[in-house]
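Student: Sequence and predicted structure below; questions after.
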Amino acid sequence: MNKVLKITLQSDLCAGSGFAYAGVIDSDISYNKNGIPYISGRRIKGCMREAAELIGVKDSDRLFGKWGSRDMRGIVIGNAYPEQYRDVSGAVDELRRSQDERMSYLTPENILEYFTSVRAQTGMKEGVAEDNSLRFTRVVGQYDRSSGNALVFCAPVFFPDADAATEEKLQKAAKATRHIGLHRNRGLGNVKMELVDCDVEGDINGEADSAAQKDTVGTAGKKKIRYYVTNVEPLLLSSEQDDVTDSYIGGGRVRGALAGEYLKRTGCSDQDEEFTKLFLQEGTIFSNLTLVSEKERQPLYPAPLYLCKLKKTKDIVNIAVKAPEIEDEKKDYGNLPKKMKGVCAAESNGVWLMQEPQTEILYHHRRQGDTKLYFLEALSEGQTFCGEIIVDAGLSALTVDLLKKARLRFGKSRSAQYGGCRLVGEPVVEDSTGMEKKSCRKGTRVLVTLQSDGAFTDGEGNYTVEYRKVRALIAAEFNKMAGKRVLQEDDHLYGILQAGIAAGYNTKWNLQKPQFPVVRAGSAFGFVLGADLEEYPPYIGEHQLDGRGKITVFDLDSAQYFVDSKNRTLENESGREKIANREEEQLPSCLLPIYRHIVLKKLYEKLEYGALSNECSLNIHPSALGRLTLMLGESVNESQGDGQAAVRTFQKLADRVASVKSKSTREEMQRFLGEILGTDSCKDSGEMAFIGQISKKMLEMGGKTGKDCREAFGEEGEQIIFGLWPRYLQSVLNYQKYCMKQGEE
């Protein structure tokens, strides 16, 4: 069953994230990296379960799963985002990649403000506000600012092998769910939920975007299938620390997902010959899915341990190479190299591409009466990963089909909120010789570097992480596959090893998998070439089926101490040249209302600042100032609902000012309004020239923001900007009132 859970807001909503910002926000909502709010799948699933139990729906454990069960059962619910979320988020990401100058407005903070507002509340004691009880809560507004309609969130829903009775129970549970989130008994979180048919099948199944498949000619030997996936939900990928995520999707996870799809489709057992050959026998390799560089679209791997960053100057250096000599008086003994923990890197044409995976902290609490929060670190959504699968040529078409049809969900808590991934483009299939190309002459010093964790066993079958033993095993296996003695060990060459523990969890049996020691990715082993090197094996060691032991050969003789790098996350991006093709590229229609709202708000902030710094003074009695303020308020109220409200307001205000009996007061008011608004039409509102004059005045005060606002609204820009004048004038009058009070004191 593939459905969409449609959630329509019937009041403001605070789907809390657990975060707070001291003195600003005490209870914050959940939102993604672009500032778009969402309702977590876990929260939706929990609320639906409570509603189902409340109305007496049976088999709640079957419908929603049970904590500690052997396998993943029940409904799978993704995070709920506003309609057109994917289009909006994709457009913002594209503008960010192109460094469009409009991104100065489309910041996460501004986009978040478009959807939300902040409420303040205090505790009451005997009818009086209690001391130190003021709290601020950010809420998602009930209505869309652009259309005025109720905001609708949509969450993908999947239930394997659901029959009509199951679907009916889920529909009842959805309709019975009336409240979500914080302060449900104080008017927040009132929603209407319903299950509707899924219009976009590929978005739910994670199927590939339409593209022509690329396949090289040939059916014999091995095929290498390269593919890309994007995580549409955060990822919780277990590591040695249970609450910290890995930065990659392990090859074993990919193998498990495709194996499950194969068994579900064919109905065969795991004893099937084709299944055994594809998923259980050595020779097939499912590599890790690793991060892809944003611009070059090149796979990145855990940074080699010999790449470090200098503590003070922040330069990237290769400590396997001797540092250049520096005069004693110029040495900075505190500028020491430090490991680049968590950075992913890859060399391309002598330049190192570097990038850090984006992570976030997410808070949860348990249902069984435990009110304490616990947190998890997850990989943020919207990141792209690349992997490869090496299979027999006869199984390549089947493997590609499994990739396109399998439900790609990885990691923990993948039945709600986490784990969802989507195939990007079409897998690329090419012939594989089982060797990687690399040309180095005899006598060259090289570093064999692990790009994924490696497992190595000695002659007695015991796992080892001892440097000399691992180095000898690499040389022996390398030379055996090359057919000649290529690698020669040399104790004088640089080498570095970091050990770890490979662990896992078998969800079928609810047990941990056997643990064994591994050599961590980034470890490097120094060798001297005893013969010319033309190619080398891409994987070495045990458990290659799950992508362990991927290696690369680095030429140490041609390396420099200071590394030429392009670091997407460590370097300062403020000095980058921005690209602006604003006249050539229009904003997508889904993003335009958000952009217009933000630009208009920024223009008003500029005008408000101008009101506070305005040196024009109003020389009338304070009572006359109060009367002028009242005239403005009455003119605004009488013109509401009129399509030409701003014009009518100005005309009514001009008429009211003209009716003031005191000549000196009347003329001073008209002079002041003309100077503030930049028009001489305050005496005769019948002339419509004041529209252009006032708009021009406010554009001048807005500066670049005013120009951006006019361009954003096009032909309507002048009228939209003109409509701000009542609020601007109100700010000016308030400031005049403040100045008069200060003068009296």
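Tutor: Yes, it's here.
Student: going forward, measure contacts between C-alpha atoms and count neighbours the same way
Tutor: Will do.
Student: buried stuff in stretch 374-393?
Tutor: Under the neighbour-count criterion of 16 or more other C-alpha atoms under 10 Å, stretch 374-393 has 377-393 buried.
Student: same deal with stretch 142-158?
Tutor: Result for stretch 142-158 [16+ other C-alpha under 10 Å]: buried residues 142-145, 151-158.
Student: my read: Y227 touches V428, true?
Tutor: Yes - counting by C-alpha atoms under 8 Å, Y227 touches V428, with 6.4 Å between them.
Student: of the two, who's got more company?
Tutor: Legend: neighbour count by other C-alpha atoms under 10 Å for Y227 and V428, higher for Y227 (21 against 17).
Student: tell me which residues of stretch 220-234 are tucked away?
Tutor: Buried residues in stretch 220-234 (16+ other C-alpha under 10 Å): 222-234.
Student: Mind giving me the packing neighbours of the single longest strand found in the chain?
Tutor: For the chain, the strand with the greatest residue count under DSSP state E is strand 421-432. Where contact means 3 or more C-alpha pairs under 8 Å, 6 or more residues apart in numbering; DSSP states H and E, strand 421-432 is packed against strand 214-215, strand 222-231, helix 396-405.
Student: Included below, for side-by-side comparison, is a second structure:
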Amino acid sequence: MNCELRITLKSDMCSASGDGFSLSIDTDVSYDSHGLPVIPSRRLKGCMLESAKYIGAQNIGGIFGVSGTSRGSLRIGNAVPEGYASLCTEAENSGKNAQQILALFTSVKASTAIEDDTAKNESLRFMRAVNHYSPFDGSEMVFTAPIEIEDKYFDELSRICRAVRNIGYKRTRGFGAVRCELLRSGQSSVSTISGKITDDEATYELRYSVRNESALMLPGSNSSETDDYISGTSIMGFFANQYLKNHSDDSDFEEMFLRHGVIFSNLYITSPEGTAALPAPAAIAKDKTQSAEHGTVYENLLTVGENHVRILKPLKSGYFAAGSEIKVQTETVYHHSTGDDSTLYTQTCICPGQVFSGTVTGKGKYLRNIAEALSGCVVTVGRSKTAQYAECSVLYAELRPLELKQISVSGGERTAAVFCSDALFTDDCGSYTTDFAEVCGQLGIKNADTDKSFMKYKTVMGYMSAGNYKKPHIRAIAAGSTICFTAESVCTLPEYAYFGAKNGEGFGMVCFVKADELMKLGESVSASGKVNAATDGRLTELLKKNDTTEEMRSSAIDYALSNRSALVGLSSSFVGRVLLMIRQAGAFNDLIKRIDSVKTEAKKKKAHDIAMTAEKYKYNEDWREYLETVFLLGKYFLRTADRKEEE
């Protein structure tokens, strides 16, 4: 069932990110790309587990799972400020950077260690914390987090949530006091799949796009760094798990997921314009002789002349679509594990808010089950599926009969076979091979041009979570490899086809394209990563107010600096008297009356002239801060002048 965890702050809180800024902030809070503070869900899950043990909960294993053995029923997302979708839209349209937005919700705290009843040397530290009260209306800040839990555990989890009293850094020093409550929610993820299946035995294709709502950790060759695509293996595992929730381990399951009767392609990054990218072909290169002011220029190495004098650097990674390179955005996330083996570690993840597109291909009767599993669910892939990571929402899904597109090639025309995914090939003995001649033979290529072919290799590995063991390492042809060949006669070639082993997991996808059309790779999809939620204008109004306040402060400082001599002409006692008037005055006109009551004419005139410069702010409280700033600077100028006289 879907629930909502509601967290109300009872003090300032620092959900530390592990990061900081030298000389200004030693410990920073966690926040998103817009600058809105968040409480990472793994932090929440850890606090909830701690509280569950403290109150003696009976079903800790069923709710939270057992490490290395079984996954728990609980799935929790990051906690975000109430009205988060609206705030994100306003922040994105505001033109402000993340630090400017974050400053609205946070403040910086200083602390020292004590030694011999005094501050210890070199112990001053600065920590940024989320303010107890909301900047919008002054009420206590409220964060909400989505939760999925089985019905039978709801009451027990509700008690556990109520037992969580403190979250975050320095929670034993007055920070992070919270009140948590678990509420039932009627909301559910809804995804509409267009198209329908009319023939169970015909081959259909499900084209779909997902947006990662949280960071994705898709471990590849390095366990602490993510891959930059969602593999077909991960997608197949997700659908297999969804299928088993409503069906038994029947013959259809075996055919779809064990015998590769259904092909799950990799999901690759989609450009903001809605073009699904493919791994960058190694036959495309950057022109390094072009200056930066002309932008990046790409060249097709299959058609470029041999006598060129330019410096061309082949693309080694990334993705390519419609003539431009696309990079997947990543970030480094800090984590701290507790217990006997406590340690601080980092991992590189895919930033949230990016769109990935791919396909599922198979018979109609199988695709019907896949569509059923996809409809109305959240797609979870990668590491840490129960907290903080792995959550993707379906933006677009369309079922349609598979259309086998082909290209016509003339005799003697140069053509390229581009590997759109990693490929595994076996020889006659059943062993995996990367031999160029063997690969060409299985692709049906006879006249390969080795000088114009660009091959890349990698080692494919993985982990089988169901059996809790590592998969064997296999040498493979890497995505982006390009084999150039010349057609012997007029023929037709499939635009896309699968070759080699493990096609059901997305391996072996090859695109045939004419050599001079290599730069046109990519296909438009009906998906966009931009979210336009309804807004209430709270953040926009607050930002405008802050801009006005900053403008007022700058005006006060400029006035004080340009009229320094006039301020120095006043005595310190009189400046202090005027400051008291400013603080006690009920309104601007009341302040003018108080100043006019001063008996010394010269002092009264100077104070009156300075006060009248704040007349434009008299209809709000900004006049008070403006004049306080001016006279406080005047007090500072007087002290500086007195020191100079003493010297």
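Tutor: In hand now; what should we look at? Source: prediction; values computed, not measured.
Student: Quantify their similarity with the TM-score.
Tutor: TM-score for the superposed chains, counting by TM-score structural alignment, normalised by the length of structure 2: 0.90, backed by 626 aligned residues with a C-alpha RMSD of 2.7 Å.
Student: thinking again about what came up before, let's see which of the buried residues of stretch 142-158 of structure 1 end up in strands.
Tutor: For the buried residues of stretch 142-158 of structure 1, membership in strands holds for 152-158, with DSSP E as the criterion.
Student: Tabulate the helices and strands packed on strand 421-432 of structure 1 (a markdown table), appending distance to K697 of structure 1.
Tutor: Shown next, in a markdown table, are those (distance: least, C-alpha to C-alpha, whole Å):
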| stretch | distance to K697 of structure 1 |
| --- | --- |
| strand 214-215 | 59 |
| strand 222-231 | 48 |
| helix 396-405 | 58 |
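Student: how about those, which one is nearest F64 of structure 1?
Tutor: Minimum separation from F64 of structure 1 across those (C-alpha to C-alpha) falls at strand 222-231, 23.2 Å.
Student: how close does the closest one sit to structure 2?
Tutor: In the superposition with structure 2, the average deviation recorded for strand 222-231 of structure 1 is 1.0 Å (mean C-alpha distance after the TM-score superposition for structure 1).
Student: Which parts of the helix or strand that that strand is followed by count as buried, going by neighbours?
Tutor: Moving toward the C-terminus from strand 222-231 of structure 1, the next helix or strand (DSSP states H and E) is helix 251-266. Of all the residues in helix 251-266 of structure 1, those buried under the rule 16+ other C-alpha under 10 Å are 251-255, 257-259, 261-262.
Student: which residue ranges form the helices in the stretch 451-600 of structure 1?
Tutor: For the stretch 451-600 of structure 1, the helices defined by DSSP state H, counting those that start in this stretch occupy 467-482, 592-612.
Student: who's in contact with the helix or strand following the last one?
Tutor: Spelled out, it's helix 592-612 of structure 1. Going down the chain from helix 592-612 of structure 1, the next helix or strand is helix 622-638, by DSSP H and E. If you take C-alpha atoms under 8 Å, 6 or more residues apart in numbering as the criterion, helix 622-638 of structure 1 is touched by 645-646, 648-650, 652-653, 656-657, 665, 669, 726, 730, 733, 737, 740.
Student: now swap in stretch 548-563 of structure 1 and tell me
Tutor: Outside stretch 548-563 of structure 1, the residues touching it (C-alpha under 8 Å, 6+ apart) are 287, 315-324, 351-352, 438, 440, 444-455, 537-543.
Student: Quick check on those residues: which are buried?
Tutor: Among these, those buried by neighbour count (16+ other C-alpha under 10 Å) are 287, 315-321, 352, 440, 444-455, 537-543.
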